[in-house]
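S.K.: Okay, predicted coordinates and the sequence, questions at the end:
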Amino acid sequence: MGSQNQLRVLFLCFIALIVGSSQAQLQEGFYAKSCPKAEKIIQDFVTQHIRNAPSLAAALIRMHFHDCFVRGCDASVLLNSTTNQAEKNAPPNLTVRGFDFIDRIKSLVEAECPGVVSCADIITLAARDSVVATGGPFWNVPTGRRDGTVSNLVEARNQIPAPTSNFSTLQTLFGNQGLDLKDLVLLSGAHTIGVSHCSSFSNRLFNFTGKLDQDPNLDSEYAKNLKTFKCKSINDNTTIVEMDPGSRKTFDLDYYRIVLKRRGLFQSDAALLTNSVTKSTITQLLEGSVENFFAEFAKSVEKMGRINVKTGTQGEIRKHCAVVNS
């Protein structure tokens, strides 16, 4: 009996080990022993470069968002196309920037600790550090994500909210990721430091319903200003417009004030006013302090950073972020 009990205990321990490795959780300081300088290397590089290119902060938080909405936060957005078209070639990702920036960070971390730190964690940490470098909120980033090995254009096209999304679509796509309406409002707040190409909203100015008309939900004076000085035709794919004019380098509450004035650039911005819950959430944020906004934003973005993460023995640690390991 004794030997049978020992075998049973060993078997249970073995099962627990397998389950534990596949269901491992993210944790703060995951690399404390395996690569203790990793987070500092990332932070220092980001801080050094965001000073000279503050618009990159918006690009990196957007990359993090687009990555997490497809297959979870697994750096699948970074993979190049091979036999199939990858996420980065999908329409929502054609204007995503920062791939070279992430590659440069990866090379620094690889030089310190080869094969240890995932590209997925680098995106997540760089997004946080870049927002902090602009004076925005700090949030905790538990690490231990592993990199995915699949990247699919169709999934990205179907799962990433588009600037033209209405409220129903936004609610569905956020809900699919376990995010609620409060998260929708708070994560939209990242537009406070963003810029957009005219092509992402020019239909609202020139051809909203296919009758060469203007979106009635866009402030008419603002629309006139945009058409006169910025987006002079529906085919303008190069001009860039600030999403939070006059305050785009500062992470603050101004984006929500602009939305309430019906001056949000995207249909997805305007959609926040079409639902009583999201509109009320905006009002409450504006009645509170910027510190409260920071704290609430931090909760939502940390929640987003946990979407369908791969941990333990899932996925891999890519040597180069744009290709799976051979």
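M.R.: On my side now, so go ahead.

S.K.: make it CA atoms for all contacts and neighbour counts henceforth
M.R.: Will do.

S.K.: can you give me the helices for the protein?
M.R.: Here the chain has its helices, by DSSP state H, at 2-22, 38-50, 55-68, 99-112, 119-133, 153-159, 167-176, 181-188, 202-206, 220-229, 254-260, 267-270, 276-287, 290-304.

S.K.: The longest one: which residues count as buried?
M.R.: Read that as helix 2-22. By neighbour count on 16 or more other C-alpha atoms under 10 Å, the buried set for helix 2-22 is empty.

S.K.: Please look at Ile193 and Ala58 and confirm they touch.
M.R.: Yes. Judged on C-alpha atoms under 8 Å, Ile193 makes contact with Ala58 at a distance of 5.7 Å.

S.K.: quick one, which of the helices of the chain is nearest to Thr311?
M.R.: helix 2-22 (6.6 Å; C-alpha to C-alpha).

S.K.: quick one: contacts of the closest one?
M.R.: Contacts with helix 2-22, where a contact means C-alpha atoms under 8 Å, 6 or more residues apart in numbering, come from 311-314.

S.K.: what's the burial count for Gly175?
M.R.: 14 (other C-alpha atoms under 10 Å).

S.K.: no wait, Arg318
M.R.: Arg318, neighbours per other C-alpha under 10 Å, totals 24.

S.K.: Next, work out how far apart it and Gly115 are.
M.R.: 7 Å (C-alpha to C-alpha, to the nearest Å).

S.K.: take a look at this one as well, against the first:
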Amino acid sequence: MRAEFTFLLLVVSLVVVARAGKGSSGGGLRQNFYRTTHCPQAEQLVRQITWSRARNDPKLGAKLLRVHYHDCFVRGCDASILLETVGTNQSEKDARPNLTLGGFEAIDDIKSQIEKVCPGIVSCADILALSARDAVSFPFKRPMWDVLTGRRDGRVSLISDVSGNLPSPFSDFPTLQTLFEKKGLNINDLVALSGAHTIGVAHCGAFSRRLFNFTGKGDTDPSLDPTYAETLKSQCPNPANPATTVEMDPQSSLSFDTHYFATVNQNKGLFQSDAALLMNPTSAGIVKQLEVPWAFFNQFGKSMVNMGAIEVLVGNAGEIRKSCRHNSASNPGWNNSGGDCNE
């Protein structure tokens, strides 16, 4: 285990990260929602199953965190990203930015096991939010941020909703800031949530233009560190194999740490959206601040709570799906108004 990662374990054990107070809420959500339902063991079950799968898949945290992001920015955190295409109505899953998402089998497994114990009570949206947190937290053996619960599942998933709502790796800073503001997130959230790029990999197509044709003249993005650019070119030659991936955070893609912010400050951010964080004086200052572990973990936790509250469905809105891949209209005979999920 790397010395840096060992140090971060110590930091996390000493720092209380984004602990929401009792009764606090975001968008009608609250802590320990399922303690007042017929499934008080819900969060424990999600954690046990997620950690069991994470033991065999060190990339699960990156996968589920990305799915959670892609869900919340399109129609809010309603698990619409999990719905399959029905007939000719293509779902969000079929949108190009979502074709490389993974971890859906883990969500299916969690939902299936919880349905056996607490049928019709725990939403797929909450399972996704909880499992993303728990998968990232697995190496630390403790939850790294609080997840407020009480979300309901959406019934609609449209491929046409993805464009213009999902942050793009090709975005400049003004575009990112405008999009985040539309979702109720501020510049601190923008920078902190970009820190999720500290884990996981990216396909070459998400950044190859920076290497080979940045302005349409066969050039390389001048904001990218030249040595790092050459390394990326060797990994992703032009034209790149669509299946080829590289680490988003070089030599640290399995460790949830602050290494990402150090690399951004060295002009080694993989995406244009990473490099864009240095193009604004305020965000550049936050990037520097978040190189400090306790500052990053604290702000990331707060920002995940904020993101997890985007346009949520609560109360009697939406539904509680029996299967995370299909809404009630796709499950004849299944009709759940969610009475057990209301107090």
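M.R.: Right, received. Where do you want to start? Small disclaimer: the values here were computed from a predicted structure and weren't measured.

S.K.: out of the helices of structure 1, which comes closest to Pro91 of structure 1?
M.R.: Pro91 of structure 1 sits nearest to helix 153-159 of all the helices of structure 1, at 6.5 Å, using C-alpha to C-alpha.

S.K.: circling back: is there a quick ChimeraX command that grabs whichever of the contacts of helix 2-22 of structure 1 are buried?
M.R.: Entered in ChimeraX, the line below selects the buried ones among these, by 16+ other C-alpha under 10 Å:
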select :311,312,314
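
S.K.: For the equivalent of Val305 of structure 2 over in structure 1, list the residues it contacts.
M.R.: Residue pairing (TM-score structural alignment): Val305 of structure 2 is matched to Glu302 of structure 1. By C-alpha under 8 Å, 6+ apart, the contact list for Glu302 of structure 1 reads 139-141.

S.K.: Likewise for His70 of structure 2?
M.R.: 81, 98, 166.

S.K.: what do you get for Thr245 of structure 2?
M.R.: Contacts for Thr245 of structure 2 were tallied using C-alpha under 8 Å, 6+ apart; they are 201-204.

S.K.: picking that back up, nearest to Val156 of structure 2 among the contacts of His70 of structure 2?
M.R.: Ile81 (9.5 Å).

S.K.: what's near enough to touch the equivalent of the closest one over in structure 1?
M.R.: Mapped onto structure 1 by TM-score structural alignment, Ile81 of structure 2 lines up with Val77. Neighbouring residues of Val77 of structure 1 by C-alpha under 8 Å, 6+ apart: 63, 66-67, 86-88, 151.

S.K.: Repeat that for Lys299 of structure 1.
M.R.: Lys299 of structure 1 neighbours (C-alpha under 8 Å, 6+ apart): Trp139.

S.K.: how far away is the residue nearest the centre of structure 1 from Ala32 of structure 1?
M.R.: Of all residues in structure 1, the one closest to the mean position by C-alpha atoms, centre = their mean is Phe65, 1.6 Å from it. Distance of Phe65 of structure 1 to Ala32 of structure 1, computed by C-alpha to C-alpha: 26 Å.

S.K.: Same question for Asn166 of structure 1.
M.R.: Distance, Asn166 of structure 1 to Ala32 of structure 1, by C-alpha to C-alpha: 43 Å.

S.K.: Out of the two, name the residue with the larger neighbour count.
M.R.: Neighbour count, other C-alpha under 10 Å: between Asn166 of structure 1 and Ala32, Asn166 has more, with 18 against 11.

S.K.: Just give me the match in structure 2 for the more buried one.
M.R.: Under the alignment (TM-score structural alignment), Asn166 of structure 1 pairs with Asp172 of structure 2.

S.K.: Thought Asn280 was touching its match, still the case?
M.R.: No. The pair Asp172 of structure 2 / Asn280 is not scored as a contact, 10.1 Å apart, by C-alpha under 8 Å.

S.K.: now the contacts of helix 2-22 of structure 1 in JSON lines, with distance to Ser81 of structure 1?
M.R.: Formatted as JSON lines, the contacts of helix 2-22 of structure 1 follow (distance: C-alpha to C-alpha, whole Å):
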{"residue": "Thr311", "distance to Ser81 of structure 1": "24"}
{"residue": "Gly312", "distance to Ser81 of structure 1": "26"}
{"residue": "Thr313", "distance to Ser81 of structure 1": "25"}
{"residue": "Gln314", "distance to Ser81 of structure 1": "22"}
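
S.K.: now Ala271 of structure 1, nearest residue through space, not along the chain?
M.R.: Phe167 (5.1 Å; C-alpha to C-alpha, 6 or more residues apart in numbering).
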